[in-house]
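Trainee: whatever this is, show me its structure:
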Amino acid sequence: MCAHKNMAIASGSHQQVDGERLAIAADVLRHLADPTRLHLLHLIRDDEQDVSTLTTQVAASRSSVSQHLGRLRLAGLVQARRDGRRMLYRITSDHLAALVDEALGFADHSVRGIPHHHG
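Mentor: Down below sits the predicted model:
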């Protein structure tokens, strides 16, 4: 147990957290709190996709998907690049992709009644 605690401290998981980091983390989580935005981030975690392609995969209108992507882009969570007349969107960070995966993994355990991992 002591080795696990030392490893956690060495990896920085228990380091002091300042107000700026807390505010940024809370803002990221606020953006993830919307099911459509969370779904969009999940869909673009590995590959770039355009609004039309994303609209066929989520329960939202094209206009709504565009608005959500715009909010995510303004927040710095999504990047866009032009490809002809299309805008292709992708997630900006491996940390964000892992956070999305973890949130969905937690939800999967809850929905399926699988016991949560305890480390």
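Trainee: C-alpha from now on. contacts and neighbour counts both.
Mentor: Noted.
Trainee: which non-adjacent residue is nearest the most centrally placed residue in the chain?
Mentor: Central residue of the chain (Cα atoms, centre = their mean): Val100, 3.8 Å from the mean position. Leaving aside its sequence neighbours, Val100 sits nearest to His42 (Cα to Cα, 6 or more residues apart in numbering; 6.4 Å).
Trainee: next up, for comparison:
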Amino acid sequence: MHAENDMSDVSLSSPYVELAAEVLGLLSDPTRIRIILALESDEELSVGALAEIVGKKPSGVSQHLARLRMARMVTTRQEGTSVMYRLVDEHAAALVVEAIRQAEHAVAIGQIPPHHHTPAPIEPEARS
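Mentor: Predicted structure coming up:
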């Protein structure tokens, strides 16, 4: 198990359980999930670019970004008259990716979810 996926140091009595619930609630909006994925892919984007990518109006995307910024998931940088947004760290993207993988499992109905790689069949060696 990878150290970043090790849950042995997280307990039921962690003082961060309530805050974690708030983070998950904040990420429960599809537009915010798309914003996180877009920022994970492109590293830094303006409101206009994000609005185009997620298919929403810039004013709505700006409101979502404000909430993500208040939660310290995104940060900004001024570039001329534009404000550029980026993820603070990799954790928000990791949460979103894991949630999508869980969703794939939920609808897989006994099949192998797309994120699981099936090993290629081993072909027997050609005999001379």
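Trainee: now what about the TM-score between them?
Mentor: The TM-score (TM-score structural alignment, normalised by the length of the first structure) is 0.77; 110 aligned residues with a Cα RMSD of 2.5 Å.
Trainee: picking up where we left off before, which bit of the second structure covers the helix or strand where the residue nearest to Val100 of the first structure lies?
Mentor: Using DSSP states H and E, His42 of the first structure sits within helix 35-43. Mapped onto the second structure using TM-score structural alignment, helix 35-43 of the first structure spans residues 30-38.
Trainee: equivalent analysis for stretch 66-77 of the first structure, please.
Mentor: Going by TM-score structural alignment: stretch 66-77 of the first structure matches residues 62-73.
Trainee: buried ones in that stretch, by neighbour count?
Mentor: Ser62, His64, Leu65, Leu68, Arg69, Met73 (16 or more other Cα atoms under 10 Å).
Trainee: the longest helix seen in the second structure vs the first structure, average distance?
Mentor: What stands out as the longest helix in the second structure, according to DSSP state H, is helix 91-108. When the first structure is overlaid, helix 91-108 of the second structure sits 2.3 Å from its aligned residues on average, using mean Cα distance after the TM-score superposition for the first structure.
Trainee: tell me which residues in that helix are buried?
Mentor: Those buried within helix 91-108 of the second structure under the rule 16+ other Cα under 10 Å are Ala92, Ala93, Leu95, Val96, Ala99, Glu104, His105.
Trainee: export those residues to TSV and tack on distance to Ser11 of the second structure?
Mentor: Formatted as TSV, the buried residues of helix 91-108 of the second structure follow (distance: Cα to Cα, whole Å):
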residue	distance to Ser11 of the second structure
Ala92	20
Ala93	23
Leu95	18
Val96	22
Ala99	21
Glu104	27
His105	25
